[in-house]
Each structure stands twice: as structure tokens, then as C-alpha cells.
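Colleague: Curious how this folds, go ahead:
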Amino acid sequence: MSVKPQSASAPFAGPFALGTLAAADGPAFPALVDSEEQVLDLRTALDDPALTMRDLLERWPAVLPRLRALVADPGAVRRPLADFRVLAPVEPRQVFQSGANYRQHVIDLHVAHRAPDDERPEEERRAEAAEIMDRRAAEDLPYVFIGLPSAITGPYDDVTLPAWAKKPDWELELAVVIGRPAYQVSAEEALEYVAGYTIANDLTDRATVFRRDMPQIGTDWLRSKNAPGFTPLGPWIVPTESVTDTGDLRLTLKLNGEVMQDESTKDMIFDVARMVSYASQSTQLLPGDLVLTGSPAGNGMHWGRLLRDGDVMDASITGLGAQRTRCLAEES
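Modeller: Here you go, the predicted model:
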């Protein structure tokens, strides 16, 4: 099931974006969507009946010029976007997720989790946290962990809140889509390996982030972040050439119409290039893989209001479109 977006599509930057679509009873297929919300089936346009989005990204440097030509071709066969269901744009092999990457968010956490015997005023504690963040940006490394592709769902699909998830929360994030194999690349060259960008909402059950039975072993990202549907993705992959500045994109998440997150990527501690470079130092990034870049301030724990049955989240990022996700409690 899914909840319909407010319109067939939200605007995206540039002349085209890529998506994975399906007709009512048909298979999923990779599509080019133009600014007039018209769709080209890339299986037909590129003469490859078995083509998937990941196949397309495997050939990204060679196929990008053909996509530019297709969007400008008046003879290419197009159909209205409204005829199709919008799915998650890509099925990655690997998902790299980032924590504690927005300055204000981490400062808020630092202040909120003060030691019981710390009686200093909040202003002093905030100043201390800001100094730590500045030092971390200059001297430290990003915090990256692994997510599961099985948690991904479409941008308008309903998300089931498992009965065991007592504190489900939202985390709107800019997601990087890899377009070339990348291993041990520098930050200076990292963006050359990026095909484009999309939207991810990295849902998290706060109650299971830390193991209560063995607190000394730290975080349990498997349980807290990887339930089926816990990563709504899309709707589009917008090519890098259409996203002029990843350092100043606005992330906005509304819960039942009320703004909860509203922040610029200017607040990132580690930018996109440093995130991609860092992830590539330990493992090879593959075409179609995702690098999620962290979530800004305004999560449910900040507001004291977590997700529950019937909630609707509207999430958008400048130039990348928007997603709308409804939460349903798991039936007992």
C-alpha cells in the first residue's frame, strides 16, 4: 500500500532525473523523467529489455551522454508519469550510513546528555560542544556504519512500525548514489565517483539503539535501523551535474503537516566528498551503492514526539523532489 504524494511529482533540479517505475501489473523498469513529468522507458530507449537501474549505473560514464541526448529528442516515446507507480530508484548492494554529522544536532545531544553532576549553565555547555565540533571537523574522521538494502522501500510506500519498536523516529538524509567503483579515493577526487543524489529517511527505533543486556558493546544498528521499510528512498536520482552545491541544500521534514526538521547541509561536519572518500578507504564502493550523510537537528527525540500509527511524513531536499510516507502499526 502507499499514500499518494501531493502531486504526481515534486520539482527536481535540471532537465531530467532517473527513477524506477512500474505500471499497474507490469515489472519495474528504469526510467528517465523530464521536467514536464513525461517518462521514457530506458529499456526501450537504450535497446536493453532486461535493463535495471543498477545496470545503468554500472555504465554511468558512458550512458550519461546518451541520457542527455534522449531528453532533448522530440521523437522519443514518452508517457505521463501519472500512469506509473514510483518505486525506490535503485537496489544497492551496499548502504553506508553516517551518524553525528550535523553540527547543531550533535551540540543539542551533547547538551541534553550532560553528566548528573554537571551544574554549568547551558550556554557554557553549548560553547564547549561547539568547540568540540570545530575540532572534530578539522582533525577527526566521519562515523560510518553499514545498513541493509532490505530496509529500503519506495518514496510513497506505507511503512510498518514493528510492535517491538517502542520509540520509532525519523531521520531525513541526503543520500549519495555511487556511479563508478571507488576504492581509497581522495576527498579531492571523490565527487568524480558520484552519479547523483536522492532522498533517504533513515528510520530508527531509539529504544533498541543500545543493547540493554550488554551496554559495554555499544550500538545495535542491525535491530534499530533495519526493519523492512525503515529506509524510504527516492523518488529520483538527480545527476550530479544538476546539483550545483551539495553544501547548501535544504532538508525539510514535516510530520502531519508540522515542520520538524528544517536545516541546510551547510551544517554538516563532514561534507559529501569527505564522506565518500572515508567510506572508500576501508571497502570498495560499487555503482548503485548509497552513502547516507547524516540527519540534522529536529528528530523525534528532540521534540518528545515519536512515530505512531497513522502519522504521515513529508520529506524534501532542495532539487531532489519529495517523498510522502504513512506509518502503520504492525498488526498483532
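Colleague: alpha carbons only for contacts and neighbour counts from here, please
Modeller: Noted.
Colleague: Name the secondary structure element that contains the residue nearest in space to the middle of the chain.
Modeller: The residue lying closest to the centre of the chain (C-alpha atoms, centre = their mean) is Ala200, at 2.2 Å. Element membership of Ala200, judged by DSSP states H and E, is strand 194-201.
Colleague: Residues contacting stretch 37-46, please?
Modeller: Here stretch 37-46 makes contact (C-alpha atoms under 8 Å, 6 or more residues apart in numbering) with 9, 29-33, 48-51, 70, 76-81.
Colleague: Which of those residues are buried? Put it as a ChimeraX command.
Modeller: Buried residues within the contacts of stretch 37-46, by 16 or more other C-alpha atoms under 10 Å, are selected in ChimeraX with:
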select :9,29,30,31,32,33,51,70,81
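Colleague: And the helices in the stretch 1-150 of the chain?
Modeller: Assigned by DSSP state H, counting those that start in this stretch, the helices in the stretch 1-150 of the chain fall at 42-45, 53-58, 60-71, 103-112, 122-139.
Colleague: chain center to the strand holding Ala200: distance?
Modeller: 6 Å (C-alpha atoms, centre = their mean, to the nearest Å).
Colleague: following that strand, which helix or strand shows up next?
Modeller: strand 204-205.
Colleague: Distance from the chain centre to that next one, please.
Modeller: Put simply, strand 204-205 sits 15 Å off its chain's centre (C-alpha atoms, centre = their mean).
Colleague: Tell me which other helices or strands that strand touches.
Modeller: Counting contacts by 3 or more C-alpha pairs under 8 Å, 6 or more residues apart in numbering; DSSP states H and E, strand 204-205 packs against strand 168-169, helix 221-225.
Colleague: Compare these and give me the one nearest Gln94.
Modeller: Among these, helix 221-225 comes nearest to Gln94, with 14.0 Å by C-alpha to C-alpha.
Colleague: For that closest one, which outside residues touch it?
Modeller: For helix 221-225, the external contacting residues (C-alpha under 8 Å, 6+ apart) are 147, 151, 165, 202-209.
Colleague: got the contact list for Ala165?
Modeller: Each residue near Ala165 by C-alpha under 8 Å, 6+ apart is listed here: 205, 207-208, 224.
Colleague: Another sequence for comparison is provided below:
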Amino acid sequence: MKLLRWGPPDAEKPGLIAADGSIRDLSAEIADLAPARMTPADWDRLHGLDPAALPAVPAGERLGPPVAGVGNIVCIGLNYHDHARETGIPAPPEPIVFNKHTGALTGPAGPVPLPRGSLKMDWEAELAVVIGTRAYAVREQDALAHVAGYCVANDVSERVYQMERGGQWVKGKSCPGFCPLGPWLVTPDEVPDPQALRVWLEVNGRRMQDGTTADMIFPVAFLVSYLSRFMALQPGDVILTGTPAGTGLGHDTFLREGDRIRLGIDGLGEQDQPVTANGAGNGGGH
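Modeller: So this is what the prediction gives:
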């Protein structure tokens, strides 16, 4: 299934994509796509619905982040061989783990506002993994059973805040609009191999990133298992799994007002975001 949340910011309703590409309203079946409603049993029940019997959502409705009530955004740095090479940093012996504040969440169409004083705002197309059931000290071979679904994410970063202002990376990762998520949450039955997905991103129509999750240093199942050694992953937690080569940092070029970012992942949909003026509202909603 391809699940989503549609409507005004902070008032989104749940929906799904029907076989004909139309959006169908799920609000009579489930209150929201929230952490307590993303178990395998919940997905089985929704799978049993006839999309044609659900109300159609009018075309052009805004899409919000496809998951409500996200508690944590846990991120992995330098997790693609080609990205490590472009930065000149050796592949890490263990995953580099950091956080984004949930206040960065926005929908797949942004906009992405430049933070005040931004000099090096960057893009990072990433596969996002959404946890569906609590995962603590899980084995790698069992890890994917805890995944509710996958979606596209843009791990927007302000590199000056991240790398030149001291302290933790979270400062450069957490401004409003810095985590566009969606358009859909795609359930695991439609993603049989999360290590076989093409990831791409364009800025102003120029292809900057074009990689594959097969190039990950640490694959998704390992990451879920690894993180669960140090924390109890909760339903609704989002893991951003790293980005392939082609970042602004790798090219020494960064985003400016008026730029347009477009990105996508095979089978998970596309995002399209304008870069807006310093301090503008994110317009995305949680």
C-alpha cells in the first residue's frame, strides 16, 4: 500500500493511493497514520479494504508528512561508499548516528526556507525507514519485521551550523522545513529489497545525485538492529539512512533563494520543493 496524509497543516487526514492513481480518504477507517496504528495487523486490515469503495479526495490537495506523531528522527551519516569518497573521509567502522529535531518535519512539497544567515544550505536525498513496532536488542535477521514502511526524505542541512559552529550536528539539521517527508509511506510488501532502490535528486533541473541503496555501507536491516542496541526504537520513529554522492558539500555549491529541489526513490514517489527567503514559514505542517 501507498499511504499518505492530506489536507491543511496540522489537520491532515489519512488516505491511500488506489490502483488508478487517485487518492482515497481513509478517515472513516483509521483516525490517522499515527504510531499506535502501524502494526502488521493494522496493515492487514487496510489491505482488506476496497479502495473503490472509499471516498475520492479532490485533486490538488496538499500532502503532509505521511506519518503523524513522529517521536524521533534518527539519522545516519556517511553511509554510502560514493558519498564517503566525495568527502574524502574514510568509510566509518560503525554507523555515524545523529538526530534531527521533529520541528524540521514538513510535507513533500515544502517549501524549504533558508535559515537566517544561511551560507551553505545543502540537500541530501535519503531513504527513510519508519518503525512500526518497538525494537530493542533485535537481531539483524529480525530487524525488518519491525519496519512499518519506507518513504522519501530530504535531509536538508546548513553546513556552517553543522560543521563550523561546534557541538553536535543536530544544530545544522533541524531548522523548520529541513525534513521533507513523503509523499507516501509505502508498506514493506511493496519494497521486497530496500537495498535495491534508485535514489536521485535534481537542483534547478540539473541531476546532482543518482545512486542506489545497494551502495550503503550499512544496510537497512543492520541499521535497525544496530540502533536497537543503544535505544528502544518506538513506533513512529523515523530513521534517515544516509545519502549518495552528489551533495552540495561534495560540489562546493549550495542552495539559494529561488532554487528548486526535486528528488525521488524508485517506487516511493517524488518530492518537489522551492527554496524560499530567509526565515520564511515552512508551510509544511507536522
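Colleague: Report the TM-score for the pair.
Modeller: Superposed pair, TM-score by TM-score structural alignment, normalised by the length of the second structure: 0.91. Supporting alignment: 279 aligned residues with a C-alpha RMSD of 2.0 Å.
Colleague: re the thing from before, comparing the helices and strands packed on strand 204-205 of the first structure, which comes out most buried?
Modeller: strand 168-169 (a mean of 22; mean count of other C-alpha atoms under 10 Å).
Colleague: quick one: it aligns where in the second structure?
Modeller: Aligned using TM-score structural alignment, strand 168-169 of the first structure spans residues 121-122 in the second structure.
Colleague: of all the contacts of helix 221-225 of the first structure, which comes closest to Ala315 of the first structure?
Modeller: Nearest to Ala315 of the first structure among the contacts of helix 221-225 of the first structure, counting by C-alpha to C-alpha, is Asp202 at 11.5 Å.
Colleague: Now do the same for the closest one: its match in the second structure.
Modeller: Using TM-score structural alignment, Asp202 of the first structure sits opposite Asp155 in the second structure.
Colleague: Does its match touch Glu124 like I think?
Modeller: Yes: using C-alpha atoms under 8 Å, Asp155 of the second structure is in contact with Glu124, at 4.9 Å.
Colleague: Kindly provide the distance from the aligned partner of Leu148 of the first structure in the second structure to Pro8 of the second structure.
Modeller: Using TM-score structural alignment, the partner of Leu148 of the first structure in the second structure is His101. Here the distance between His101 of the second structure and Pro8 of the second structure works out to 22 Å (C-alpha to C-alpha, to the nearest Å).
Colleague: The two - which one has more neighbours?
Modeller: Using other C-alpha atoms under 10 Å as the criterion, His101 of the second structure and Pro8 rank with His101 on top: 18 against 15.
Colleague: where do the helices sit along the stretch 201-332 of the first structure?
Modeller: Taking DSSP H, counting those that start in this stretch as the criterion, the stretch 201-332 of the first structure carries its helices at 221-225, 272-282, 300-303.
Colleague: picking up where we left off before, hmm, which two among the contacts of Ala165 of the first structure are most spread apart?
Modeller: Spanning the widest gap among these are Ala207 and Ser224, at 7.6 Å by C-alpha to C-alpha.
Colleague: wait, isn't the match of Leu148 of the first structure in contact with Pro176?
Modeller: No: between His101 of the second structure and Pro176 there is no contact under C-alpha under 8 Å: 9.0 Å.
Colleague: which of the helices of the stretch 201-332 of the first structure is buried the deepest?
Modeller: Using mean count of other C-alpha under 10 Å, helix 272-282 ranks as the most buried of those, with a mean of 21.
Colleague: equivalent range in the second structure for that helix?
Modeller: Helix 272-282 of the first structure maps onto residues 220-230 of the second structure, going by TM-score structural alignment.
Colleague: Could you list the residues in contact with that stretch?
Modeller: Contacts of stretch 220-230 of the second structure (C-alpha under 8 Å, 6+ apart): 95, 135-144, 194-195, 233, 241.
Colleague: got it, and stretch 273-282 of the second structure?
Modeller: Contacts for stretch 273-282 of the second structure (C-alpha under 8 Å, 6+ apart): 106, 108-118, 176-177, 255-262.
Colleague: now do stretch 48-58 of the first structure
Modeller: The contact list for stretch 48-58 of the first structure, computed with C-alpha under 8 Å, 6+ apart, reads 19-20, 29-30, 42-43, 63, 89-92, 178-180, 195, 287-288.
Colleague: Out of the residues you listed, which end up buried?
Modeller: For the contacts of stretch 48-58 of the first structure, a burial check counting by 16+ other C-alpha under 10 Å picks out 19-20, 29-30, 42-43, 89-92, 178-180, 195, 287-288.
Colleague: Among the residues you listed, which lie within strands?
Modeller: 19-20, 29-30, 178, 195 (DSSP state E).
Colleague: Nearest to Ala100 of the first structure among those?
Modeller: Set against Ala100 of the first structure, the nearest of those by C-alpha to C-alpha is Ile178 (21.8 Å).
Colleague: aligned partner of that closest one in the second structure?
Modeller: Checking with TM-score structural alignment, Ile178 of the first structure has Ile131 as its match.
Colleague: Name the nearest residue to its match, ignoring sequence neighbours.
Modeller: Counting by C-alpha to C-alpha, 6 or more residues apart in numbering, Ile131 of the second structure lies nearest to Val147, which is 4.6 Å off, once chain neighbours are set aside.
Colleague: so what's the one you found up against?
Modeller: Neighbouring residues of Val147 of the second structure by C-alpha under 8 Å, 6+ apart: 129-133, 188.
Colleague: Let's see that with 10 Å instead.
Modeller: Shown in contact with Val147 of the second structure (C-alpha atoms under 10 Å, 6 or more residues apart in numbering): 38-40, 129-135, 187-188, 220-221, 224, 235-238.
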